[in-house]
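*Asks:* Generate coordinates for the sequence data below:
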Amino acid sequence: MSSLPKITESKIAIHAKKEGEKARKYWSEIFCGSACLVVVDSLGKCSGDNFDLVVINDSQELAPEELLLLEKMASDTTHFLVVVGSGDLETPSLCDLLGAEGTIPIAHAEWYLKSINAQNQPIEVAIYGKFHEIMPKTDTTTLASISVGYRDRPALIGRGNIFTFGVDIDLDQKVQRQLSRAFKELIFKDNTSNVGPFGVGVAGYGPYGGMGHYHGSACNATPHLKFVAIAEPNQQRRNSAKEQFPKIQTYESAKELIEDDEVDIVIIATPPITHFELASQALKAKKHVVVEKPMCLKVSEVDELIELARLNNVVLTIHQNRRFDADYLALKELIESGTIGEVFNIETFVGSFEHPCRAWHSDQEISGGAAYDWGSHHIDWILQFYGTTPSHLFVNSHKRVWHDVTNADQITISMAFQDGKEAKFIQSDVAAIRKPKFYVQGTKGTIQGWYRPLANDVVDFPFGYRSERFHHAEAPVDFEVVQYAIDNQTRSYRVSPTEVEPFEFHRNLAAHLVNSEPLAIVPSSVRGVIEILEATQRLSNSKEHYVQI
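*Replies:* Below you'll find the model as predicted:
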């Protein structure tokens, strides 16, 4: 089979005669990031437009004269993805063209599509629809299968420039990211097989189990990325890094790391006060850059980094890892689906009553201030939910209990939006009773999610009982959804967190560099977060409370 161009360079047409709008929406999510995607009701409308890929949404909709055109176009440069669709493959000429003896109808259900990608890694993703087992001819290649009765049945085959898919997809089902990724890897796989790896260096390794160890583990588990170096001024931490990753280079300074020709990507995992300067140095050296949250401390610095990345034609992104949290994703889906109508109030909270850590995180000269810590995540969530930034801020902070650190004990950020919607974030080290992590009001109901702190209780000799307690914000929360019914009645139910895959940020970064998959976190999407955090800290230090932004 000849190769397709990268998906970002591909023009895609969807052939659908009955459910054109549903098909357009579904396949545009499957092949998100394509250069062009249109729906046509006749194959003749594709013949002169040089489409790279034509998706036949239902083979049963192909007219006899279209089969001849399909064969002609496929013999040139156009690729086809033919979905078996609502009926079995029975037309001899179509079967010959697709390289199939026919199909066997199985059932309408949830299935697991299995394959191996270009990096010889297994793919397994859920899909819902009617499965038709394809009976391939000897000159075809089986690209993916579905296990039925502990036997793999062909579900996606390839012959020449034509792919044939045996699942009549339910177009009303929400497209899962894993399914979109699987299709891209299977249909566009030739573009990635010989690329990379990109060498990754981390500036700021940190203590054992810290961000350096995390990023190193993530890179080595991600195709096309390779953990090659760290910069860490602490000798003991450099030794630990070498023990954990024996093949990496270790440097004392970030300058040495940036100058290493084996380093293509620099991850800035140092204290926030250093983010702007180190990211600037790396971008000027034409390195791709990942900055830990917060991206930096001033919105002017955000703008300058974005411009540096543009001038040097390199990637700049921010490790807003909480955008991949299972509870955030579940709540985002509930909000976007209209479960509680139009959302008009969002409240989030993090905290407890305990002594702040005595590391740099609690010193505002290094961290930027209390709001820059968890606020980098919670404010980001709020802006992602609303899709816009607030017009006004009201900030209140307290310094009443912990006097050995310089960050505020508690900070409250109230946000008012141009359309009258509102939001509030509270971070506290003096809250003996926690508020809900999420409290969201809409015109049709309310959603709330309470923290569930985790502890690992053990009894061992000779110490007896011990309890290892984890930070209360680490475990994803379940949601209680209460909807208004009628006549002052309500109904409630629980929603569990979404299932997520580890290291999704790193996978997306690699896919962006290799095959131009849209970047999950573009720096412009974080600009509003930094604008709010900068204004919050300015108000907190000045003892003023209100500002228009």
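*Asks:* Only C-alpha atoms from now on, for both contacts and neighbour counts.
*Replies:* Noted.
*Asks:* Can you report how many residues neighbour Tyr465?
*Replies:* 10 (other C-alpha atoms under 10 Å).
*Asks:* Nearest spatial neighbour of it, chain-adjacent residues omitted?
*Replies:* Val459 (4.3 Å; C-alpha to C-alpha, 6 or more residues apart in numbering).
*Asks:* For the one you found, what is the enclosing helix or strand?
*Replies:* Element membership for Val459, per DSSP states H and E: strand 455-460.
*Asks:* from the middle of its chain, how far away would that strand be?
*Replies:* Centre-to-centre, strand 455-460 and its host chain are 34 Å apart (C-alpha atoms, centre = their mean, to the nearest Å).
*Asks:* who does it touch, helix- and strand-wise?
*Replies:* In terms of contacts (3 or more C-alpha pairs under 8 Å, 6 or more residues apart in numbering; DSSP states H and E), strand 455-460 is packed against strand 464-469.
*Asks:* Show me what the next helix or strand after the strand it packs on is in contact with.
*Replies:* Per DSSP H and E, the first helix or strand lying C-terminal to strand 464-469 is strand 479-484. Identification of contacts with strand 479-484 by C-alpha atoms under 8 Å, 6 or more residues apart in numbering yields 331, 339-340, 444-450, 490-497.
*Asks:* So which of the residues you listed belong to strands?
*Replies:* Counted as lying in strands by DSSP state E, out of those, are Gly445, Thr446, Ile447, Gln448, Gly449, Thr490, Arg491, Ser492, Tyr493, Arg494, Val495.
*Asks:* Would you do the same for the sequence below? I want to compare the two.
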Amino acid sequence: MTASVKLRGAVIGYGGAFNMGKHHASKMMGSGIDFVAACDLDPARAEQAKQDFPDIRVFTNVSELLAQPDIDLVTVITPHNTHAPLAEQILVSGKHCILEKPMCIRAEDADKLVQLASQRGLMLSVFHNRRWDGWYLTVKDLVNRDLIGDIFHMEMYMGGYSQPGTWWRSSKEISGGMFYDWGAHYIDYLLGLVPGKVQSVRGYIHNRVWHDVTNEDHIESHIQFESGAAAHVEMSSIARAGKAMIRILGTKGAVVVNNIGDSQMTLYSEVNGLKIETSVPCLKENHDAYYHNIADHLYNGAELIVKPEEARRVIAILETTELSALAGKELELPYEISLQEEQAV
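*Replies:* Alright, predicted model coming up:
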């Protein structure tokens, strides 16, 4: 498809949570994709979409939306447990699909979607826009400049001591568990910084305090790579004491990011035998780049940055963390691919 023939996009799920329906629609339009339709089961939210974008069509039935022949791309912004069936419907209808993170809950479903998109020659991607966070872009730059060396250890943390929020933030059936919220971003960060194949995952889960909700209180995931690199990811709603969100150790240097929203991070290195501890300003975030890449991929054949095979790896680690905790032992990662295979997809 060429840029002279405009892509036409739609969203499923115009719910009020963070106003993400409007957000995705605006990002589509900013990248050169016409926003033409929205679907929400709640008539009030469908009407809100019409008020926000008077020229679009609105639906309260997914099948009716997908029956429209003049829609090329559909973004799904619904609860996590609906992602897999909705994505399947979209792909079967012949339309490209973007899923809000996480891709889905089960790795088996993620694999089915990867295969279906490939078979039908359609684009499937996941909204991992956090790849364009300022701190992450900065670390990638430090790695490319060989100021960190080979990363052999990462610690990643998010948490505090507070009762989980309402709706999907507290319901395991809907969300998949507490790891499927920010954990999806953290695992995507990790896999973008540490190359190579994951060898095994060991998970630990606690349900100790918030017994009126079904999501876990505390989750830890220990991830071992074939290279010997290791990562520890911790998410908690019962952590009275916090710590830096990101700590990275490399063979030439180390990085500590106290808060991923900070404007600077700390780099530890050595120059001519002199140990250095210095603040490094973070590059500017560029979240608009996600939809710009989608448009460039569909219009011009540019490489898709957030590939479905990569998103499948994220889901496999999230799910395997829980399965490992239940089994009480390390588990191998299903659907894992090597670095060479990943670069080839």
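*Asks:* what's the TM-score for these two chains?
*Replies:* In this superposition the chains share a TM-score of 0.91, using TM-score structural alignment, normalised by the length of the second structure; 333 aligned residues with a C-alpha RMSD of 1.8 Å.
*Asks:* which of the ones in strands among the contacts of strand 479-484 of the first structure are buried?
*Replies:* Gly445, Thr446, Ile447, Gln448, Gly449, Val495 (16 or more other C-alpha atoms under 10 Å).
*Asks:* The fifth one -> the second structure?
*Replies:* It stands for Gly449 of the first structure. Gly449 of the first structure maps onto Val257 in the second structure, with residues paired by TM-score structural alignment.
*Asks:* Isn't its match up against Ile246?
*Replies:* Yes. Assessed by C-alpha atoms under 8 Å, Val257 of the second structure is found in contact with Ile246 at 4.9 Å.
*Asks:* quick one on the thing from earlier: closest to Gly351 of the first structure among the buried ones among the ones in strands among the contacts of strand 479-484 of the first structure?
*Replies:* Nearest to Gly351 of the first structure among these is Gly449, at 14.5 Å by C-alpha to C-alpha.
*Asks:* Test my guess that that closest one contacts Asp478.
*Replies:* Yes. Under the criterion of C-alpha under 8 Å, Gly449 of the first structure makes contact with Asp478 at 5.7 Å.
*Asks:* per the alignment, Ile77 of the second structure corresponds to what in the first structure?
*Replies:* Matched by TM-score structural alignment, Ile77 of the second structure corresponds to Ala269 in the first structure.
*Asks:* same check, this time on Gln224 of the second structure
*Replies:* Match for Gln224 of the second structure (TM-score structural alignment): Ala416.
*Asks:* and the gap between that match and Gly368 of the first structure?
*Replies:* Ala416 of the first structure sits 23 Å away from Gly368 of the first structure, going by C-alpha to C-alpha, to the nearest Å.
*Asks:* how much space between Phe53 of the second structure and Phe59 of the second structure?
*Replies:* Taking C-alpha to C-alpha, one finds Phe53 of the second structure at 13 Å from Phe59 of the second structure.
*Asks:* same question, Ile187 of the second structure
*Replies:* Separation of Ile187 of the second structure from Phe59 of the second structure (C-alpha to C-alpha) stands at 35 Å.
*Asks:* One more: Ser175 of the second structure?
*Replies:* From Ser175 of the second structure across to Phe59 of the second structure, the span is 25 Å (C-alpha to C-alpha).
*Asks:* Give the residue from those two that has the larger number of neighbours.
*Replies:* Higher neighbour count among Ser175 of the second structure and Phe59: Ser175, with 23 against 20, using other C-alpha under 10 Å.
*Asks:* Would you agree that one is in contact with Thr82?
*Replies:* No. Ser175 of the second structure lies out of contact with Thr82 (C-alpha under 8 Å); the separation is 9.6 Å.
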